[in-house]
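K.L.:
sequence unavailable; structure follows:
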């Protein structure tokens, strides 16, 4: 499990991104459960994720409507299969509007760059 913390901060909201090998929706549930063993991630406002499996794409917005699709599109572009990417947000009290999607994209971009080395 690769975790990049405190990568983006905007108007009080903070973001982290994490991911790892994952082949099924059940693996994704186990991955999220493991991530949330860290109390910091369990208390996060949103843990949105995307995953492309042999059976097709799977995502969860966790209340951040549309964020899972942003992650999926980036994974499809990279042709990254069987690897979950989770973008975590701690809400800072101010609405970010469309900027939140740019932050999700940037978080995934940073993760993919780290993954490539």
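P.N.:
Received it, and whenever you're ready, just let me know what you need. Not measured: the values here are computed from a predicted model.
K.L.:
going forward, measure contacts and count neighbours with C-alpha atoms only.
P.N.:
Fine.
K.L.:
how many neighbours does residue 63 have?
P.N.:
Per other Cα atoms under 10 Å, the neighbour tally for residue 63 reads 12.
K.L.:
now swap in residue 6 and tell me
P.N.:
Applying other Cα under 10 Å, we find 13 residues neighbouring residue 6.
K.L.:
for it, which residues are in contact?
P.N.:
Contacts for residue 6 (Cα atoms under 8 Å, 6 or more residues apart in numbering) come out as 14, 15, 16.
K.L.:
which of the residues you listed fall in strands?
P.N.:
Judged by DSSP state E, the contacts of residue 6 include 14, 15, 16 as members of strands.
K.L.:
want to compare, so here's the second one:
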């Protein structure tokens, strides 16, 4: 499991991004279960995730952050990354971020993909 914490902080909300290999929904569920063994991630407001299966089928979960899973799917498609789940975690800071939350999800995924290449 690869994790980048403290990627973004905005108006009290904090973001992290994690990822690792997953071939199907069972793999995603196992990854999320492993991630949430860390109480910090278990108590997060949102653990939004997405992956592309090898055949191009997208899987996603918004976890209450409507539309965020699709943002991750689109970025995975552009990167051509399959059989790999990416989870963007948000700890809500008390202030609504509006459309900025999607930019933050994109920035987290970009940071993750850049770290993966390094």
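P.N.:
That came through fine. Everything numeric here is computed off the predicted structure, so don't read it as measured data.
K.L.:
hmm, back to that, conserved subset of the contacts of residue 6 of the first structure in the second structure?
P.N.:
Compared against the second structure with both residues aligned by TM-score structural alignment, their matches' Cα atoms under 8 Å, these retain 14, 15, 16.
K.L.:
what ranges does the first structure have for its helices?
P.N.:
Under the criterion DSSP state H, the first structure carries helices at the ranges 25-35, 39-42, 67-78, 99-116.
K.L.:
centre of the chain to stretch 56-73 of the first structure, how far?
P.N.:
Averaging C-alpha positions (Cα atoms, centre = their mean, to the nearest Å) puts stretch 56-73 of the first structure 8 Å from its chain's average.
K.L.:
can you give me the end-to-end distance of that stretch?
P.N.:
Length of stretch 56-73 of the first structure, first residue to last, Cα to Cα, to the nearest Å: 13 Å.
K.L.:
so what touches it?
P.N.:
25, 46-52, 85, 101, 104-105, 108.
K.L.:
next, give me the two most distant ones among the residues you listed.
P.N.:
Across the contacts of stretch 56-73 of the first structure, no pair lies farther apart than 25 and 101, at 23.4 Å, counting by Cα to Cα.
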